[in-house]
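Novice: Please find the sequence and the predicted model below.
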Amino acid sequence: MIRSTCPYCGVGCGVILSPAGHGLSVKGDPDHPANRGRLCSKGTALGETVGLSGRLLAPVIDGAGADWDTALDHVAARFRDTIAAHGPDSVAFYLSGQMLTEDYYVANKLMKGFIGSANVDTNSRLCMASTVAGHVRAFGADTVPGTYEDLDEADLVVLVGSNLAWCHPVLWQRVEAARAARGTRIVVIDPRRSVTAEAADLHLAIAPGADVALFNRLLAAIADRGLTNAAFLSHVTGAGDAIASASAEQGDTGLSPADLGRFIDLWCRTERVVTVFSQGVNQSSSGTDKVNAILNCHLATGRIGRPGMGPFSVTGQPNAMGGREVGGLANQLACHLSLENADHRAAVAGFWNAPRMAERPGLKAVEMFRAVAEGRIKALWIIHSNPAVTLPEADKVRAAIAGCDFVVVSDVTGATDTARLAHVLLPAAAWGEKSGTVTNSDRTISRQRAALPPPGQARPDWWALAQVARRMGFAGFDWDGPAAIFREHASLSGIAGRLGRDFDISGKAAISDAEYDRMEPFRWPCTTDRQGGRFFADGRFLTPDTRARMVPVTARAPAAALTADRPFRLNTGRIRDQWHTMTRTGRAPRLNRHLGEPFVEVNTADALKLGLAPFSLAEVSSDSGRAILRVIVTDRVPGGQIFAPMHWTGETAPTGRVDALVPAATDPLSGQPESKAAAVTLAPWAARWFAFAATCDVLAPSTPYWARRMTETGQAAELAAPAAPPEGTEAMARALFGLPDAQMIRSDDPARALTTLCFVTEGRVRALLFAGPAPVMAARDSIIARIGAPVGPASLAPRAGMDQPDEGPILCACMGVGRNRIAAAVAAGARDVATVASATCAGTGCGACRPEIAALIAATPVPAIAAE
């Protein structure tokens, strides 16, 4: 039994790992303070993601296998020669919140202290950079003031731009528990009616980008009602200007006066308020101002740093905080020291014995890849990230990487959009195989521990980075393991603490390797005289005069203006059971059963106007790209707005790469791109041929639209084209399945306009294809279950047999319960979530599906009672 930490979101849940055959058994750690044994659907399915299929097992140079010495020498020589010819700013590292803190530390030490450039940034720039900038502007440092316990003790939780029930389900369980125990009220501020909004006491469907206008109105009301905290404001500067600016704010919130008044009344009369904010705030061209608008309200009332109150940023990645702590962003130094402060630079340079310290901020993510495209960056090392999919204007980024002189990618697989563009691939150890630390959203540092040996020649990232550093001729990279790196980082944090910084874990600087191996989760700071706790209740901040700053902010519209040609506002985000670009979650079949292909949510009236039928396909286009997405007609999005998730890639759905649509507009302070407000065109995609395919083999789709996923029996795909395959459906299917000579059974159903092809080997179903001129209506889970089974009369049926009830789309991934079974329980009289759970087990796992169950109950009419 090995205690470790989940590799998904910033909640930082503890897990208990037990080797099971060639995989892992995973369960929640009841002793970890972040989750107390709870896990979400993704965490529950972690054991299904650790197989060797698709793993990169050895270094690759220009498409040919190599050994580590050759690869490392080659990387070191190319970086060294590039720097000699073009200077240190001609190279860059692009990192990831998937990296462990020790890996991050080595990368930043190498780039900023030895190569001498700050061109090292991270995909956390796409996640929480506006929070960092807002924290620094208000507090003087990137400090999260509160802890998860504040969610347990709050009387009002305000969720701003956060679909907590889907994106941070374990925290959502804590909020739900607080509501049950103490009557905590929940407000959700989101243009879209997410599943979290469904469960809220009040949903404020604000206009896109109106967060500053809303919180300015709240701040003005706080001042008008005499609710400012005069004693606390003695520790704050800028209050008068911020309140004056807020009082003059006339920006449109998109809310009715009644809803606006109800929210302001709730916030003003409730002292214990926690305002939780996430990507909906950060991913904006005015994200930093949005963060400061929230912070202003808490500073004005002194509702910060005390139990049950304060602003709370929840991070999207498992180690976004750890990366921020070691200077993972291009404008930072390690331990929350400032790259632009000469004393801080000197302290770090002296500690590292750095020969060439960076003296100015480097290029942030969007700028970095623009510099790659322009040829200013000529050597690029990408670690555990897929920027060819995830950055705005993703098509341009993909082209930039493809045109770069020298690209190194460290990853667990060579099968990503980005890895396929690399000159050198380095096989990295994956979660479950590597050892180090991560920091969650409330400053808790936890161990990730290895439970499996790295396969093939896979190695930890810190080791690869250190080896390259040594081959470049640099001293100070001779650690024997992650414990030694952690001790160095902790020692440097002590220097930062003496310089007045908040991040100080020097109390761990002398731990032994054995103590590191046994290290329990702890919340920073950790010094000889302080352990964890909250910040700022005493009114002492990290600014030069120790006073906080309230910042005057003014609402700004999204950067991309709507036009007659681009009349729709595109909001992007995540779905419950997938993670980033699905490199890990896509390997777990049960996580693909909820929402298995890229989609776009379209308002009912807009769909009717445009002629978009449910489950048809739509083309979404912007000035930077296009996507083809499955249509979900809904009232969850207002008219004129659409929503699409960002998970699909060239490997899983090449026309579903949503970030190709997003413009590269960024916040001027944080550099974070505006991912939720693109101006787009929406139109039907004229498909005349649709198919659903399933096989026990690997699918090779070639149709203009396809979306592929893993299943319990192999792979499945949705296919579509403007016309039937010119070579004929059978020929296309044989190529799709790689079965040129297999026996085939064909069935044509004129009433349904459906053709079924069943490929058989040794009397068992090898592959199935259902095709017709309209979206295929078929019981997909039942069809998938037939793969590998003996062929029989029911093998070609589009529906489930009488002995195989059709679950329908899976609503509860943890327990494998579909919408049809839940609907049957509701129809049979289950009129609340608890009764449905008792009847079906749905909602008894992570609980992220409970708002959907509640919505299904609410949408089901109560049967009329027959008159006697």
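Specialist: Right, received. Where do you want to start?
Novice: make it CA atoms for all contacts and neighbour counts henceforth
Specialist: OK.
Novice: Mind listing what's buried along stretch 597-609?
Specialist: Within stretch 597-609, the residues that qualify as buried are 597, 598, 599, 600, 601, 602, 603, 604, 605, 606, 607, counting by 16 or more other Cα atoms under 10 Å.
Novice: Widest-spaced pair of those?
Specialist: Greatest spacing in these, by Cα to Cα: 597 and 605 (23.4 Å).
Novice: Next step: the buried residues of stretch 597-609 restricted to strands.
Specialist: For the buried residues of stretch 597-609, membership in strands holds for 599, 600, 601, 602, 603, with DSSP state E as the criterion.
Novice: how distant is stretch 210-228 from the center of its chain?
Specialist: When distances are taken as Cα atoms, centre = their mean, to the nearest Å, stretch 210-228 is centred 31 Å away from the chain's centroid.
Novice: again with stretch 238-256
Specialist: Here the centre of mass of C-alpha atoms in stretch 238-256, compared against the chain's by Cα atoms, centre = their mean, lies 31 Å away.
Novice: can you check stretch 611-626 too?
Specialist: Stretch 611-626 sits 24 Å away from the centroid of its parent chain (Cα atoms, centre = their mean).
Novice: ok, second structure coming up, stack it against the first:
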Amino acid sequence: MECDSRPGPVRTTCAYCGVGCGVLATPDGTGGAAIEGDPDHPANFGRLCVKGSALGETVGLEGRLLAPQIGGQETDWDQALDLVARRFAGTIAAHGPDSVAFYVSGQLLTEDYYVANKLMKGFIGSGNIDTNSRLCMASSVAGHRRAFGSDTVPGLYEDLEMADTVVLTGSNLAWCHPVLYQRLAAAKTARPSMRVVVIDPRRTATCDIADLHLAIEPGSDAALFNALLAEIDRRGLASARFRDHLAGADEAIAAARLSDPSMTGLDPAELARFLEIWLASEKVVTVYSQGINQSDSGTDKVNAIINCHLLTGRIGREGMGPFSVTGQPNAMGGREVGGLANMLACHLEIENPMHRDTVRDFWNSPHIAERPGLKAVDMFRAVEDGRIKALWIICTNPAVSMPDADRVARAIAGCDFTVVSDVMARTDTTRLADVLLPATGWGEKNGTVTNSERRISRQRPFLPAPGQARDDWRILAGVGRRMGWPDAFAWQHPAEIFAEYAALSEIAGTLGSDFDISACAAMTRAEYDRMAPILWPQSATRKGGRFFADGRFHTADGKARMLPIRPQLPEAIADGHLFRLNTGRVRDHWHTMTRTGKSPRLARHLAEPFLELHPDDAKRLNLQPADLARVANRHGTSVLRVLVTDRVKPGHPFAPIHWTGETGKAGRVGAVVPAAVDPVSGQPALKSAAVSIERYNPRWYGFMLTKNDLSPATSYWAKAVLPDGNQYELADDRSPDDWEEYVRELLNIDAQLITLHDRHRQIHRFAALHGGRLHALLFTGPQPVAVSRSHVAGLLGKMWEPADMAGIPPLDQPDTGPTICACAGVGSLTIERAIRSQQLSSLDEIGAALGAGANCGSCRSEIRVILERCAGEASALTDTGDNTRASRDLAEA
């Protein structure tokens, strides 16, 4: 591994969402790094969200996979790669190339992605390589290709700042793409006439800057945009300049006229206001994300949005256009190199014989895949029924993230031969593998990523590769050479891969592809190392910019296609006891938490999986805040902490996606999500699972702090990391006969045990000491435990005091309350006290006094709720210490 040896910080790119923020990383000499935003990077101009700011806290080696393993036993690279090559080659020889598959990730670098695609499609000869990006943006790809003839994002981030109206649909930008939200919020502050519309069944943090929030009926987005398209036509607002560049407009308009706007569930006055805002603004950007894509009609929703922009010509110019924001750091890079099963590299089409022949000739490959491979859901079905006999999973955790996750886990476990490349030794997926291959992680990898606006940025290493970890491209190339293709996989540096890929893009450009970075094909290694962020295309004739303002598209006749869209709501649930479960992300965590789960700071905001329920639903189910609820259907079961809030619609609860078998007993919501998919894109519908909900009644609840890393033998548990240990929320169906014996077994330690019992109220408290210092602390009772978690979390490792058993801070140490601002580490009770004692009356005043909300701004909506609650109150804060993690933390989140 060649690390950047220049003095000072290393310029690299954030490892999280598709915003693609520039980062300055300065190694601290002890395995960590100081992280700052890169003020010169055009995606973020120095801004970072709390996850990006905490990246330096996530690069430690705890839990890392550091050596290859075969059957759970460490081995060397030669043995491991020889085995992988031999088993894949043998399977292909016996059963054909379609008997093997790769499942990869939008967190791979582009160079990794390119090598995987080349190996599978160009040399193995199968299309069976798909990616977890299938779960987040495949419907956007399909919609782009249907409308534009290519998977092209027309606009740029700066369009959000130049627009007069920004519509956010199916996008909680404040939590999922915080830096873009910061840029938008700053633009609206600077230009108050800008209008922001949020379309989302939930009232999210993004609504904080909205002029209009449309809480539409879940799944009715296409009906809303059809109403807009019909109104465009009724008012005669179709672009005369653009109309000749469109095909299918009459059919699309006719379908829109037949569409029923009442499907949206909106009041006619709300609908009319939305139409007026959109139509009165020449400069409109419509931003969409997972709320649109993750649907069994996601592609139609994408095209319903694009139709409106095409008919009005609001595309490809400053401050206007449809804009897909991706969920992963390199989902776009994966699309560029053919990481999806139905694409070839450089946006060429696997179904096109000329494209296939061109790529085969360029690669000098023995054969090339002649048809699309299996998309993610179908791929794991093929693993289950034995059609795929050798599977390689790279940089992702499908046993958690896939729909019907229990079934997927069983399929992986039953596969004849499974290889997993990962940075972590213990995940729900690695435990199912025959072979584990240690990969480099963020901070150690060298290559490029592409963000949601088509900007290619360098990800540079600033830490050495630990143990025997190798870059994913090196691992894949090593297998390719062993399978008999040494010349095709002979690269020695990622710059060589990038140059090859850029050279292929020049040929793709001559075939009409939008993707052309041929200007980079002659880049030397030194130039690659110095490479600044660039927008594609980068060719002899074009440098970056927007697409389609000239009305020229990548279809055979050069015209864009408008599609007739016939909206469909999710099938009605006949059983009145069932609910539609919406799933998504929380502010401070990422995917399955293999990184963010390492940061105590990020764990403080929301520390366990939860179910957000409307008060009417909670009342009907006899559920109170902080109760546990069992969420189930025929696919699986989850147990989640109850959060009661009117931010969700009745009948449509919400749960986060992040918890796994490593961080919770039953928090994997993928277990209850069925594998229904969009028929065009193959993207799963992850936001409309039909589930039953019932109260879960354990015999006791608990809250535990310990220096140990445990998997408690309780019916329910959820883990969050602390600076000096871990915390656990617990519940169990059994009450111990002997609590002391039970606790020693639970903690798995030999220590002095201090006990406190209130047997009448069935409350038990335990402190485990080593040398008088607190090693573990456990609180149990028949109800969710009410202690000051923010206080007791700081007691581990300190000399024990009897007052520790109270679970609340002494009077001279006011409770900070649950963390609201993770950037500044400020809790809700601290904010409340400051508002009252300093008579603070605005978010800016709170930011100046405490730092809360003054950095990334993602917590400002939560702070606003506290400010409004405190407004007009004259009484002093009464601090009871009752801040049960789920009831108080989640109620204020």
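Specialist: Alright, I've got the coordinates. If you're wondering where the values come from, they're calculated on a predicted model, not measured in any experiment.
Novice: Once they're superposed, tell me the TM-score.
Specialist: Superposed pair, TM-score by TM-score structural alignment, normalised by the length of the first structure: 0.98. Supporting alignment: 863 aligned residues with a Cα RMSD of 1.3 Å.
Novice: could you list every residue that touches the residue of the second structure lying at maximal distance from its centre?
Specialist: Of all residues in the second structure, residue 760 has its C-alpha farthest from the mean position, at 46.3 Å, by Cα atoms, centre = their mean. With contact taken as Cα atoms under 8 Å, 6 or more residues apart in numbering, residue 760 of the second structure is in contact with no other residue.
Novice: Can you get me the start-to-end distance on stretch 445-453 of the second structure?
Specialist: Looking at stretch 445-453 of the second structure, the gap from its leading to its trailing residue is 22 Å under the measure Cα to Cα, to the nearest Å.
Novice: In the first structure, what range does it match?
Specialist: Matched against the first structure by TM-score structural alignment, stretch 445-453 of the second structure falls on residues 434-442.
Novice: what comes up buried for the matching stretch?
Specialist: Residues of stretch 434-442 of the first structure classed as buried by neighbour count (16+ other Cα under 10 Å): 434, 435, 436, 437, 438, 439, 440, 441, 442.
Novice: can you check stretch 377-392 of the first structure too?
Specialist: Taking 16+ other Cα under 10 Å as the neighbour-count basis, stretch 377-392 of the first structure is seen to contain the buried residues 377-392.
Novice: follow-up on the earlier one: any chance you could list what contacts the match of stretch 445-453 of the second structure?
Specialist: Applying Cα under 8 Å, 6+ apart, the set of residues contacting stretch 434-442 of the first structure from outside is 5, 10-12, 100-102, 144, 146-148, 313-315, 318-322, 445-450, 454, 460, 482-483, 523.
Novice: Narrow the buried residues of stretch 377-392 of the first structure to those in strands?
Specialist: In strands, judged by DSSP E, the following of those are found: 379, 380, 381, 382, 383.
Novice: Can you tell me what the third one aligns to in the second structure?
Specialist: Aligned against the second structure by TM-score structural alignment, residue 381 of the first structure finds its counterpart in residue 392.
Novice: what span of the first structure lines up against the top helix by length along the second structure?
Specialist: Taking DSSP state H as the criterion, the second structure has its longest helix at helix 77-95. Aligned by TM-score structural alignment, helix 77-95 of the second structure falls on residues 68-86 of the first structure.
Novice: Repeat that for stretch 657-673 of the second structure.
Specialist: Taking TM-score structural alignment as the measure, the first structure aligns residues 646-662 with stretch 657-673 of the second structure.
Novice: Stretch 46-62 of the second structure too?
Specialist: Stretch 46-62 of the second structure maps onto residues 37-53 of the first structure, going by TM-score structural alignment.
Novice: buried set for that stretch?
Specialist: 37-50.
Novice: distance between the ends of it?
Specialist: Its start and end residues considered, stretch 37-53 of the first structure measures 29 Å (Cα to Cα).
Novice: Contacts for that stretch, please.
Specialist: With Cα under 8 Å, 6+ apart, stretch 37-53 of the first structure has contacts from 6, 8, 13-15, 22-31, 169-170, 432, 455, 576-578, 584-585, 587-588, 590-591, 813-814, 845-848.
Novice: Can you flag the buried ones in the residues you listed?
Specialist: If you count burial by 16+ other Cα under 10 Å, the buried members of the contacts of stretch 37-53 of the first structure come out as 6, 8, 13-15, 23-29, 169-170, 432, 455, 576-578, 584-585, 587-588, 590-591, 813-814, 845-848.
Novice: Tell me how many other residues crowd the residue mapped onto residue 426 of the second structure from the first structure.
Specialist: In the first structure, residue 426 of the second structure lines up with residue 415, judged by TM-score structural alignment. Neighbour count for residue 415 of the first structure, taken as other Cα atoms under 10 Å: 15.
Novice: I'd assumed residue 54 was in contact with residue 415 of the first structure.
Specialist: Yes: at 7.2 Å, residue 415 of the first structure and residue 54 qualify as touching, with contact defined as Cα atoms under 8 Å.
Novice: to the chain's geometric centre, what's the distance from stretch 317-336 of the first structure?
Specialist: With Cα atoms, centre = their mean as the basis, the distance from the averaged C-alpha position of stretch 317-336 of the first structure to the chain average is 17 Å.
Novice: List the buried residues in it.
Specialist: So stretch 317-336 of the first structure, judged by 16+ other Cα under 10 Å, has buried residues 317-336.
Novice: Same check on stretch 478-486 of the second structure?
Specialist: Taking 16+ other Cα under 10 Å as the neighbour-count basis, stretch 478-486 of the second structure is seen to contain the buried residues 478, 479, 480, 481, 482, 483, 485.
Novice: Pipe the residues you listed into JSON lines and attach secondary structure and distance to residue 695 of the second structure per row.
Specialist: Formatted as JSON lines, those follow (DSSP: H, G, I helix; E, B strand; the rest coil; distance: Cα to Cα, whole Å):
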{"residue": "478", "secondary structure": "helix", "distance to residue 695 of the second structure": "52"}
{"residue": "479", "secondary structure": "helix", "distance to residue 695 of the second structure": "51"}
{"residue": "480", "secondary structure": "helix", "distance to residue 695 of the second structure": "53"}
{"residue": "481", "secondary structure": "helix", "distance to residue 695 of the second structure": "56"}
{"residue": "482", "secondary structure": "helix", "distance to residue 695 of the second structure": "55"}
{"residue": "483", "secondary structure": "coil", "distance to residue 695 of the second structure": "55"}
{"residue": "485", "secondary structure": "coil", "distance to residue 695 of the second structure": "58"}
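Novice: I'm done for today, thanks for sticking with me.
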